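K.L.:
Sequence unavailable; structure follows:
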């Protein structure tokens, strides 16, 4: 890795600030003043910025309880974004894993580990997502069987993959899907003549939304939660 990239990942310095620090002789590698910002590192070096030892930060894995009205994006001109809820350095570098609509609440994962993100979001891995669904009309007795067989969504060539519906009450159910088509849960219920009025994601894979997290709160994932995604 280049020295300037390494320092950029370890600090809040901009690229121009790093180059200025190199020119000023403020960055040393293994006790020697670095002369070039493009110096190649192999990861074993001791790098000082001034008299401060710097090192790559560990990868971050977070769960967030998303409130209504927030966009799952890093920036948006019209609406607040979930990144705004984080009080973390370099939060704009976090990837949002498994986005939710503006009117959907619940579990959102964030990380700067691209491979871990891919294992969740790639259709090939079929990572399950579990939702609590409130409907406008009573859920009919055949809905679970229809979802288990797969329903045809408007504009899609193939039916949905088998999904598991657990009916809780006349207008409330828990639904587990194994793919992530656009507005999938809402479109599935629309395909059987119903309408979703509230949607809340409870789990992604084996990671359950922490019941202690109020809307807008977040916490790091535990080691076991991170390792549960494989």
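P.N.:
On my side now, so go ahead. Computed from a predicted model, the values in this text were never measured in an experiment. Residues are numbered from 1 along each chain as shown.
K.L.:
CA only for contacts and neighbour counts going forward, please
P.N.:
OK.
K.L.:
residues contacting the closest residue to residue 53 other than its chain neighbours?
P.N.:
The spatial neighbour of residue 53 that comes closest, neighbours along the chain excluded (C-alpha to C-alpha, 6 or more residues apart in numbering), is residue 47 at 5.9 Å. By C-alpha atoms under 8 Å, 6 or more residues apart in numbering, the contact list for residue 47 reads 27, 28, 29, 30, 53, 54, 55.
K.L.:
next up, a second structure to put side by side with the first:
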């Protein structure tokens, strides 16, 4: 149970002072009864605003097909971000909706957004080894020798204290490849190829764990059940 004014503010409806005004105006009910007590505690499932249930009171989990040009940071100094694709109310939630891992500005594809901190930790922790599939186009031909090298678990990137975890490389065409990782180091795919003298020109992630984008267009999103990864 939470204070009524805090509940409405945390779900992004308005500020706490605005929530108190809504409550005083009789717009909010608890179990069907109008209350004027903004300090009253209630279960979110029992609260209505103008007769409507609260928006995702238990949290959100969203699958986004991120286009290039957007960052996964909330820092506006870094440019347009992936959160701009979401409804305004969701962007004001507390806890804040954040990305599970990141895709850099020049990488497109599947990114998960949520306000569930435990889920963020679970899916980004290396010990859970969640597979992530990337499709890359390269400047030069992909050498077959990279397949056993990437799979060996011995590739040490510059300024890294430990080698990369084993990764599965599939060569799709001379300059196209798929790489499956179970960790998420900074610019890892680009750095792995760069360490062998090749440059990633485009990078796209179509799969995260057991999820894939399907036919979801770039810049669009769909909701997932909160227990998707249980």
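P.N.:
Alright, I've got the coordinates. Quick caveat: nothing in here was measured; it's all calculated off a predicted structure.
K.L.:
Okay, helices next: where are they in the first structure?
P.N.:
Remark: helices assigned in the first structure by DSSP state H are 3-10, 15-23, 114-121, 143-149, 184-191, 223-227.
K.L.:
Just send those back as CSV, with mean neighbour count too.
P.N.:
Formatted as CSV, the helices of the first structure follow (neighbours: other C-alpha atoms under 10 Å):
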stretch, mean neighbour count
helix 3-10, 19
helix 15-23, 16
helix 114-121, 16
helix 143-149, 18
helix 184-191, 18
helix 223-227, 12
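K.L.:
got the buried residues for stretch 68-75 of the second structure?
P.N.:
By neighbour count on 16 or more other C-alpha atoms under 10 Å, the buried set for stretch 68-75 of the second structure is 68, 70, 71, 72, 73, 74.
K.L.:
I'd like to know how far the second one sits from residue 107 of the second structure.
P.N.:
Residue 70 of the second structure sits at a distance of 9 Å from residue 107 of the second structure (criterion: C-alpha to C-alpha, to the nearest Å).
K.L.:
Also the last one?
P.N.:
Residue 74 of the second structure is 17 Å from residue 107 of the second structure, where distance means C-alpha to C-alpha.
K.L.:
With residue 159 of the second structure instead?
P.N.:
In terms of C-alpha to C-alpha, residue 159 of the second structure sits 22 Å off from residue 107 of the second structure.
K.L.:
now do residue 224 of the second structure
P.N.:
Residue 224 of the second structure sits 22 Å away from residue 107 of the second structure, taking C-alpha to C-alpha as the criterion.
K.L.:
These two: which is more packed in?
P.N.:
With neighbours defined as other C-alpha atoms under 10 Å, residue 224 of the second structure and residue 107 compare such that residue 107 has more, 22 against 15.
K.L.:
Identify the residue of the first structure aligned to the more buried one.
P.N.:
Superposed on the first structure with TM-score structural alignment, residue 107 of the second structure falls opposite residue 104.
K.L.:
Now that match. Nearest residue, chain neighbours left out?
P.N.:
Distances taken as C-alpha to C-alpha, 6+ apart put residue 199 closest to residue 104 of the first structure, at 5.1 Å, once the chain neighbours are dropped.
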